[in-house]
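*Asks:* okay, sequence plus prediction incoming.
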Amino acid sequence: MKKVKLMYIMILIALVMVGCDASPKESTDRISSPNNSQIPISGTWKIAKVIEENSNDEDSRKIEWENKTLEFSEEYVTLGDYYLKEPRYQVKRVNGREYLLYNHKTFLEDFNIPDGEVEVITVIDKDKYFCDIVRISENELILSVSNYNFNLIKISDKVENNSGNQNMQKTEGNNFTVYENDSLIRSGILLGLRSNNSNEYTYRTVWIGFKNKRLDPILETEGIIFPRRSGFWKMEIIKNTEAGKTEDFLFAHNISKENANEAKILQFDYSDWTEKVGNIQKRIDYIGNDYVSIEVLGNGSYEQSDKIWQENILQTLPIDSLASKKNIKITDLSGDESIGAIELGIQKTMENLKIKKSNLINKYKLLNSFGLERKMGHWFFKGRINYMLDDEFYYEDYNINIIPPSKLVMYDDLNISWTHIKNKVPGAIDAFTSPYKDVVLVLTKSEIIIYGIEKGEIESSPLRRIGLKDNEAVIMAEWATGDYVDNWSKTLMGLNDSE
């Protein structure tokens, strides 16, 4: 009997719960890997209620989920007819009400969410994300499956002995897909691109899929579409003006939610505008599954005087708490050693510029003014200082010599040396290699050149060239492999069909 495997991307969209922490305080990602014998959700659970349905797929048949059971144990996880062997569990604590308010506002009406922190349990399958589950109480969970959201009730602390049942098949009426093993090497990259025209920024997303180094049709959509644990999301920048104040607001929403636009929060934080008028513009420099790195450019005047104000800072924000506009601390991502790296970077920059501490402005933001940039095939941390010299405003970037952690950047390997890439394409400014090490994308100022890789060497002729707009830069690079590829293609096709 041929061994079968579930299409992971369907599970990515189909068996997930909302993303990460809801506020900068919680975004320290206090994660632990518990002893599996003490799994917080160990036992047998029943789907008691379907909370909401947002299915737009006319071809899919409704799944009769109510009363299906799920089992979580040290040896396996089952969902109906599906089986996951040797799972790992990670637990983190987040503010429950804020977490659900931003991601699933309707849940607050259906559940008595406790004040304070709740546990989010992440299930991991062979080092790959499988799903997130929010524990409301000892006997109640929240789980999302495809376009359905479920309430799980515990029915037993025990599980059946299904540890040997590794070949569970899909049943009739199920909308998951099962692939048999084949010889296809499938991968694809979702690129987010930002272009600049007269200080106005526009964004687009390009999907490039490969099967045995053969390109699928290249797909493109306006704006930034990015994958998360709960499915595909869209990032928007929305401008709001009020009483002489103009500000850009970041808004992210799950594209499968019909009421996403209702959740837009565009309220001014007047503590940012004390006695000031002017403009605050925001530019996306990097976006990942759970964080976005932006540049904030502000300028204007004070209401009670003719003095001007300026700032040009960097921020890294948790996507699950964009409304608060409070950036995460670098220590939450990279530990206390990052403080020393920032202080050293600032000191060297001041020495190079021949300025003193008295020249620095916005000093209280120095430790939090950091972000990400692309250089020579990798993402790097950078910091920024603002300073005054001869009554003129300036800013300067510096390197923070710490590797961005995996919670911020999921995949950042370059499997061809930068020297080899530059020898092949002298105009190269960036490059990406696939997880299977069979394809490399080389970026110049004007195009993306795609090559196959054979035995560690770039092949002689390119597979494709894709033109870039003027001043266009990569702000996102998300790889899909295996069974994920077809679903990502389907998602991007669906977006194009709806435009």
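*Replies:* Ah, there it is. Numbers count the residues shown, from 1 in each chain.

*Asks:* from here on, contacts and neighbour counts on C-alpha atoms
*Replies:* OK.

*Asks:* how about the helices in this protein?
*Replies:* In the chain, helices defined by DSSP state H lie at 8-14, 96-103, 107-110, 330-334, 337-353, 418-424, 484-498, listed in chain order.

*Asks:* take the one below as the second:
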Amino acid sequence: MNKKLLFFFCIVVLLCSSCIPYNLFGSENTLEDISAPKIEEAPLQGTWKIKKIVPIKSDGTSEESESAIGDELYISTKLFRFSDYITLTPSYKGVRLNIQDFLLKNYSRYRESIGLNNTQYDVIIISDEEQGLYHNIIKLNSKEIIFPYKGYFLFFEKISEKIDSAVIQQSDEILSKKKETVITKEYQKEPISMLIGVRNNSTKGTEFTSADYSTYLVYWNGHQETKPLVAKSSQLFVPRKSGFWIIGNEGYHKNEVFVDRLFAHPVESNLEQEGIFVENSLLKNITYVGQSYISTVNKYTLSVNKEMKMGLYNLNELDYFQSLDIQEFAGKAGLNALEDVLSKAENDIGNLGINLSDMIFPKSDEIGIIHQQGVWNFNTIIQANGNQGQIFEEYKVNLIPRLKFFHANQNLIPWKEIKNYDPTAIDAAVSFSGEFVLIQNPRYFSLRSIKNGKILDNSGLQIHIEGTEKIIMIEFGLGNYSDYWKTEFLKQRDVQEIKD
């Protein structure tokens, strides 16, 4: 018994020491050098031309799109361009899969109906997190591809292994002009919306119960003298490039077996129409969701989950449920950094006299995201097992202080300033250009204005909370986007406006 108590005490000591996170990448400057692994050549490198168009809906017509035949698609490691989509920072990932399942699940079509004879094909996933770009391309062979785009299957043939330098220059100029337009905007005069996604960890019912999720909208019309509008939805309401989606998870019994379903679907549809989901036997809690990614952690219950693993997933590939390896978003340097910090953790644990065989160390794809003290952090878990496989405590290691995953500006108000204003603060979210801050303490979400880098005490709202809420989403909308967000959010049936 004394041995168990000593073991438990040691783990608590570890937890206390983990309050100062390891900085995997050294100084702040070295963070800028961390990037995804370089690819010497894109999987579909070259210039492609449309040769045939087939409607995705079997009863559709391609007559109105025939004028697009001959249009060109450009693919390289530094450019993906077709129609109005342009990115200079594309990412590529190849997946070999059963094309019948893929077509039926995503487009409700049989492979034979669009002329595909084989059962296995490579699907190249092209993405750009910053612009919200995401496309699938079916590779038929080295000279032919199918690009599902805006309701049509576009059949391309390769016309060149290279891209004309004039196309690259023009693409760069177009994006530069767009960037200049954004930079020259006066944000403080435009409407601003902030969507805060929250997970409520309070347990209701049995240990199989999933967490509750909700979303707060904070809308400011751009006039300094007016107070922001605040409203709450009882669902996780996520803005994506394709519109708003409802995202969440639920635990239930299916054929006398416990099942957890993690799901996502457009607001105007449902899971059966356009949704994506995954079912498994491990109850999940969502720790982060953005426009393109979702992070989860297993919810520990004595009967169901006995391992506290985190995972980060591409939201568009949720049904594959393959967690991302750290190398996919931080390159080899990220993997080396993870190995270094785990090695240091092993030494610390060993110095306390704890047998390392009693610990479970994370793999490189067991990485998640959490929000703490006003900033997003990549995170993983080292856990201790008892004699019966039960978890005594978690040992968390902050991995990466920041990468390009997050749209939020996390440095406008230092955490020290927030704690000086409210010593009980446990988390916070600052608006994109610093007009207001949402401060969380054990009793309230407090909305406060900011002026000259200082938090004002004479404005805002206090929203009573249960004390178990965790921030899992922060998204911002500016100008017309902000107005659109407010309109779409407020027309949902379960939304309530919060007033003084």
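*Replies:* Yep, that arrived. No experiment lies behind these values; they were computed from the predicted model shown.

*Asks:* could you dump the helices of the first structure to TSV with mean neighbour count and distance to residue 310 of the first structure?
*Replies:* Written out in TSV, the entries for the helices of the first structure read as follows (neighbours: other CA atoms under 10 Å; distance: least, CA to CA, whole Å):
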stretch	mean neighbour count	distance to residue 310 of the first structure
helix 8-14	22	43
helix 96-103	21	31
helix 107-110	13	40
helix 330-334	17	24
helix 337-353	16	19
helix 418-424	15	38
helix 484-498	16	39
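
*Asks:* which residue in the second structure lines up with residue 433 of the first structure?
*Replies:* Matched across to the second structure, residue 433 of the first structure falls on residue 430, judged by TM-score structural alignment.

*Asks:* and that match, what does it touch?
*Replies:* Residue 430 of the second structure makes contact with 374, 408, 409, 410, 412, 413, 436, 437, 438, according to CA atoms under 8 Å, 6 or more residues apart in numbering.

*Asks:* ok, those residues in the first structure: which stay?
*Replies:* Retained contacts for these in the first structure, judged by both residues aligned by TM-score structural alignment, their matches' CA atoms under 8 Å, are 410, 412, 413, 436, 437, 438.

*Asks:* of the residues you listed, just say which sits nearest to residue 130 of the second structure.
*Replies:* Lowest distance from residue 130 of the second structure to those (CA to CA) belongs to residue 410, with 16.4 Å.

*Asks:* that closest one contacts residue 373, correct?
*Replies:* No: the pair residue 410 of the second structure and residue 373 does not pass the contact test of CA atoms under 8 Å, sitting 10.0 Å apart.

*Asks:* follow-up on the earlier one: can you tell which of the helices of the first structure is closest to residue 205 of the first structure?
*Replies:* Within these, the stretch nearest residue 205 of the first structure is helix 484-498; the backing value is 9.2 Å (CA to CA).

*Asks:* for that closest one, packing partners?
*Replies:* helix 8-14, strand 186-197, strand 200-211, strand 219-222 (3 or more CA pairs under 8 Å, 6 or more residues apart in numbering; DSSP states H and E).

*Asks:* could these go into a markdown table alongside distance to residue 28 of the first structure?
*Replies:* Supplementary listing: these in a markdown table, determined by distance: least, CA to CA, whole Å:
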| stretch | distance to residue 28 of the first structure |
| --- | --- |
| helix 8-14 | 24 |
| strand 186-197 | 26 |
| strand 200-211 | 29 |
| strand 219-222 | 32 |
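
*Asks:* for residue 137 of the first structure, which of the ones you listed is the nearest?
*Replies:* When those are compared (using CA to CA), the closest one is helix 8-14, at 23.2 Å.

*Asks:* where does the closest one end up in the second structure?
*Replies:* Correspondence between helix 8-14 of the first structure and the second structure is not established for any residue, with TM-score structural alignment as the criterion.

*Asks:* now do that helix: distance to the chain's middle.
*Replies:* Remark: helix 8-14 of the first structure is offset 16 Å from the chain centroid, using CA atoms, centre = their mean, to the nearest Å.

*Asks:* the most centrally placed residue in the first structure and residue 117 of the first structure: what is the separation?
*Replies:* The residue at the geometric middle of the first structure, judged as the C-alpha nearest the mean C-alpha position with CA atoms, centre = their mean, is residue 289 (1.0 Å). Here the distance between residue 289 of the first structure and residue 117 of the first structure works out to 22 Å (CA to CA, to the nearest Å).

*Asks:* again, but for residue 284 of the first structure
*Replies:* Residue 284 of the first structure sits at a distance of 30 Å from residue 117 of the first structure (criterion: CA to CA).

*Asks:* quick one, which of those two is more surrounded?
*Replies:* In this comparison of residue 284 of the first structure against residue 117, neighbours counted by other CA atoms under 10 Å, the higher total goes to residue 284 at 26 against 17.

*Asks:* ok, and the closest non-adjacent residue to the more buried one?
*Replies:* The spatial neighbour of residue 284 of the first structure that comes closest, neighbours along the chain excluded (CA to CA, 6 or more residues apart in numbering), is residue 294 at 4.4 Å.

*Asks:* trace the one you found over to the second structure, please.
*Replies:* With TM-score structural alignment as the criterion, residue 294 of the first structure lines up with residue 297 in the second structure.

*Asks:* what residues does its match make contact with?
*Replies:* Under the contact definition (CA under 8 Å, 6+ apart), the residues listed for residue 297 of the second structure are 284, 285, 286, 287, 308, 309, 310, 311, 368.

*Asks:* list the ones among these that the first structure also has?
*Replies:* For both residues aligned by TM-score structural alignment, their matches' CA under 8 Å, a contact is called conserved when the aligned residues also meet in the first structure; among those this holds for 284, 285, 286, 287, 309, 310, 311, 368.

*Asks:* of the residues you listed, closest to residue 448 of the second structure?
*Replies:* Lowest distance from residue 448 of the second structure to these (CA to CA) belongs to residue 287, with 25.0 Å.

*Asks:* no further queries at this time; thank you.
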